[in-house]
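In: sequence unknown, structure follows:
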C-alpha cells in the first residue's frame, strides 16, 4: 500500500516500473487481509507494472491468479558462495535461522524433538532468531526437551558462518515463504536442508525432494526425515554436493545479476 503512490506518480510521468516481490505471505495478505479497494490497488500494480519479479515459479502462478495479465518473471534470490567451506561438521547438530514463530515452523520443530531425541540422545537444536522466544522456550520445557534446545538470539557475521560450517542439518519447516535466504546460505555452505514445500523452497531443493521436503505442520514426517538424515552420513554428503551444484547453476550472485541485467536491458529497449 505504501508503494502505490510512487507507482501512480511513475505512471503519470511515463516512468517504467519494476516491482520485486519478497513477502512470503503476500497471497495471504491479498486474499484474507485486504479489502476490495486494496485488492483493486494490488491488481492495478500487477496489471500495469512493466515487470513484476517473483522469487519462484510457484509465486509466478500465485500472482497470475490475482491478475492474469500481469507481466511476471521469475528471478531467484542470489547468494555469494563462500570461498572456504568446512568439511568437518559436528555430529547431531541441528540449526534453525529465522523468526521464531508458528508461521516459520519453529514450534513444530520443537514438537518433533522428542522423537528425534529417542534415536539421537546427543542431538542439539540451536535456534537463531528473534520473535516468540519465551513461548518457544516454554514449549521446550513442557515437552521435556529443553536440555537439547538452545536459543541464540539474532545470529550474524562470523557467528552465523560458524553455525553454517559446523551444523549437521538446517531446518526450516515454514508455513509460508518467498525464497528464504537461510536455505540458500546453507546450500552454499554444503549444509543439507530439511524444509517445507512452500514458496520457492521446492524449486531450490528439487534435487533432493524425497529426503528434504516436508508438508507444513507434519511433525511426524519432519522427525522421521531428521532421523533418516542424521543416520546416513553418505546420504547427507550426496545431498550437500547436489545442493552446492544447484547454487552454482541457479542462485550464484553472478547468475542472478546477469538475469537482472537482461531484464533491465529488455525494459530499456522497449520505447
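Out: Everything's here; your move. Keep in mind it's a predicted model, so treat the numbers as computed, not measured.

In: from here on, contacts and neighbour counts on C-alpha atoms
Out: OK.

In: Contact partners for the residue most central in space within the chain?
Out: Central residue of the chain (C-alpha atoms, centre = their mean): residue 180, 2.1 Å from the mean position. With contacts defined as C-alpha atoms under 8 Å, 6 or more residues apart in numbering, residue 180 is in contact with 200-201.

In: And it, how far from residue 65?
Out: 22 Å (C-alpha to C-alpha, to the nearest Å).

In: likewise residue 114?
Out: Residue 114 is 40 Å from residue 65, by C-alpha to C-alpha.

In: same thing with residue 95?
Out: For residue 95, the distance to residue 65 - C-alpha to C-alpha - is 35 Å.

In: Put this next to the previous one:
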C-alpha cells in the first residue's frame, strides 16, 4: 500500500506529555517521515494511578499489535530507566517480534544514569533481556556509548551515537547575540517542569539567600503541593513561576535572559541547554550526564563541584563579568550550537542511520 519503508513508534509525545524526551521524539519522527511511513502509538501511561497506567498501557499494546500486522521495517521506542517502564518496553518488543519477526528493533537511550540503574540486579536483568533482542540502540554521546560497552550487556556494533538537536524558529541571522549583562530587566532563567527531582527549590533558596536577582521559571505546574512550597520559599519575591511555554515566546525569553540556570543533578542531556545556546544565552549547570560531551569540558558555565554552594559561586562569577567578557561568552555559546548541533547538521545523520538499520540482516 505504501511505497515508503514503514516505522512503528511507541512513546511519549507532546502535547499530551511535554518534556525533553517527548520533544525529541516529535522532532525525530518529523525527520523520519520524509523517508518512512510512520505508525504512531502514544504512551500516556506515565502519570495517574496504577490502574489508569495499566489500562493506558493495555490500550497502547493492542494498537501496537494492530500496526505490527502491517509488517513495519522498524519498531522504534525509548529505553526508560525505570522498572515499570522497562517491563512495558520489553513486552512491546516481544509482541512486535512475535507478530512481525523481520521488524528491526530500535531503542533510544536519553538518560545519563545507565550505570547507576544497572547496579540493581533485577533492573540489570531487564536491561539485558531488552538489549539482547534489539538491533540498534541510539545514544546521545560517546560517553553514553562507552558506558554501555563498559557494562558488557550489549555488542558495541549495536550502538549508534546520534547527538540531540532542536528546531529553532528564528533564523540565526535574526538572533540578537549582542546583549549587555547590565541591561534593564535582566534576569536569570530556569526552564524545566516543576518536580522535586529538578531541584528548583534549591535554586529558589540560592536566589533568595545570596543572589538577590530576578529569576523567571517556566514549566508544567501540575504538582500543586510542590508549587506552593516554591512560592513559600520565595521570601523576597525575586522569582516568577510561569507555566508551560513554547515556540517564539520561549525563544524570546531564552534570548533575553542573562543565563539559563539548571539546578538538577539528574540529567542526560537536556534539550533546553541546546535551546539556550542557539539563542546565544550562556548556560550554568552541573557537569553531569553527557552535558560536557556537548558543551566541552572547559565550557565556563559548567559547575564541576556538585553542590549548591558551587552553583551559587558560578552565578556570582557570571554577574562579575565585564560587558566584554559576557559578550564573548554569548558568542561562544551561539557558535557552539550553530557549528555542531543545528537541525541541519543532525538531520542527515538520523536519516542515514535509520535507513541503514532497515538493511541489517
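Out: Received the coordinates, thanks. Since the structure is predicted, the reported quantities are computational estimates derived from the model, not experimental observations.

In: circling back: between residue 95 and residue 65 of the first structure, which has more neighbouring residues?
Out: In this view residue 95 of the first structure and residue 65 are compared by other C-alpha atoms under 10 Å, and residue 95 has more residues nearby, 22 against 12.

In: Tell me the residue in the second structure aligned with the more buried one.
Out: Aligning on TM-score structural alignment places residue 95 of the first structure opposite residue 189 in the second structure.

In: Would you verify that that match is located in a strand?
Out: Yes: counting by DSSP: H, G, I helix; E, B strand; the rest coil, residue 189 of the second structure is found in a strand.

In: Now do it against residue 125 of the second structure, distance only.
Out: For residue 189 of the second structure, the distance to residue 125 of the second structure - C-alpha to C-alpha - is 40 Å.

In: same thing with residue 212 of the second structure?
Out: On the measure of C-alpha to C-alpha, residue 212 of the second structure and residue 125 of the second structure end up 48 Å apart.

In: just residue 64 of the second structure next, same as before
Out: From residue 64 of the second structure to residue 125 of the second structure the distance is 24 Å (C-alpha to C-alpha).

In: neighbour count winner among the two?
Out: Counted by other C-alpha under 10 Å, residue 64 of the second structure and residue 125 do not tie: residue 64 has more neighbours, with 24 against 13.

In: my guess is that one meets residue 96, correct?
Out: Yes: look at residue 64 of the second structure against residue 96 with C-alpha atoms under 8 Å: they come within range, at 7.2 Å.

In: any idea where the strands of the second structure begin and end?
Out: 5-11, 36-42, 74-78, 104-108, 136-139, 159-161, 188-191, 215-218, 239-242, 259-262, 283-286, 302-303 (DSSP state E).

In: now residue 101 of the first structure, nearest residue through space, not along the chain?
Out: Nearest in space to residue 101 of the first structure, with sequence neighbours left out and distances taken as C-alpha to C-alpha, 6 or more residues apart in numbering, is residue 132 at 5.7 Å.

In: What is the neighbour count of the one you found?
Out: By other C-alpha under 10 Å, neighbour count at residue 132 of the first structure equals 14.

In: Residue 200 of the first structure now?
Out: By other C-alpha under 10 Å, the residues close to residue 200 of the first structure number 24.

In: cool, residue 58 of the second structure as well?
Out: 14.

In: Which residue in the second structure aligns with residue 255 of the first structure?
Out: In the second structure, residue 255 of the first structure lands on residue 345 (TM-score structural alignment).

In: in the longest helix along the first structure, what counts as buried?
Out: Longest helix in the first structure, counting residues (DSSP state H): helix 253-269. The neighbour-count check on helix 253-269 of the first structure (16 or more other C-alpha atoms under 10 Å) flags 253, 255-256, 263 as buried.

In: Next one: the aligned partner of residue 105 of the second structure in the first structure relative to residue 267 of the first structure, how far apart?
Out: Applying TM-score structural alignment, one finds that residue 105 of the second structure aligns to residue 17 in the first structure. Going from residue 17 of the first structure to residue 267 of the first structure by C-alpha to C-alpha gives 9 Å.

In: between these two, what contacts are shared?
Out: Taking C-alpha under 8 Å, 6+ apart as the contact rule, the neighbours common to residue 17 of the first structure and residue 267 are residue 50.

In: And residue 53 of the second structure? What does it align with in the first structure?
Out: When the first structure is aligned by TM-score structural alignment, no residue sits opposite residue 53 of the second structure.

In: Which residue, other than its chain neighbours, is closest to residue 27 of the first structure?
Out: Using C-alpha to C-alpha, 6+ apart, the closest residue to residue 27 of the first structure is residue 62 (7.0 Å).

In: Tell me how many other residues surround that neighbour.
Out: 16.

In: Also residue 2 of the first structure?
Out: The burial count for residue 2 of the first structure: 6, using other C-alpha under 10 Å.

In: Excluding chain neighbours, what is closest to residue 280 of the second structure?
Out: Closest to residue 280 of the second structure by C-alpha to C-alpha, 6+ apart is residue 334, at 4.1 Å.

In: And the helices in the stretch 251-361 of the second structure?
Out: 271-278, 291-295, 308-320, 323-340, 343-357 (DSSP state H, counting those that start in this stretch).

In: Redo these as JSON lines? Include distance to residue 41 of the second structure.
Out: As requested, those are arranged in JSON lines below (distance: least, C-alpha to C-alpha, whole Å):
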{"stretch": "helix 271-278", "distance to residue 41 of the second structure": "23"}
{"stretch": "helix 291-295", "distance to residue 41 of the second structure": "30"}
{"stretch": "helix 308-320", "distance to residue 41 of the second structure": "40"}
{"stretch": "helix 323-340", "distance to residue 41 of the second structure": "32"}
{"stretch": "helix 343-357", "distance to residue 41 of the second structure": "19"}
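
In: Minimum distance to residue 52 of the second structure: which of those has it?
Out: Proximity to residue 52 of the second structure (C-alpha to C-alpha) singles out helix 271-278 among the helices of the stretch 251-361 of the second structure, at 29.1 Å.

In: about what we covered before: quick one: the residue nearest to residue 101 of the first structure and residue 100 touch, right?
Out: Yes: in this structure, residue 132 of the first structure is within contact of residue 100 by C-alpha under 8 Å, at 5.4 Å.

In: Quick check: buried residues in stretch 181-196 of the first structure?
Out: 182-196.

In: Give me the range in the second structure that it lines up against.
Out: Going by TM-score structural alignment: stretch 181-196 of the first structure matches residues 271-286.
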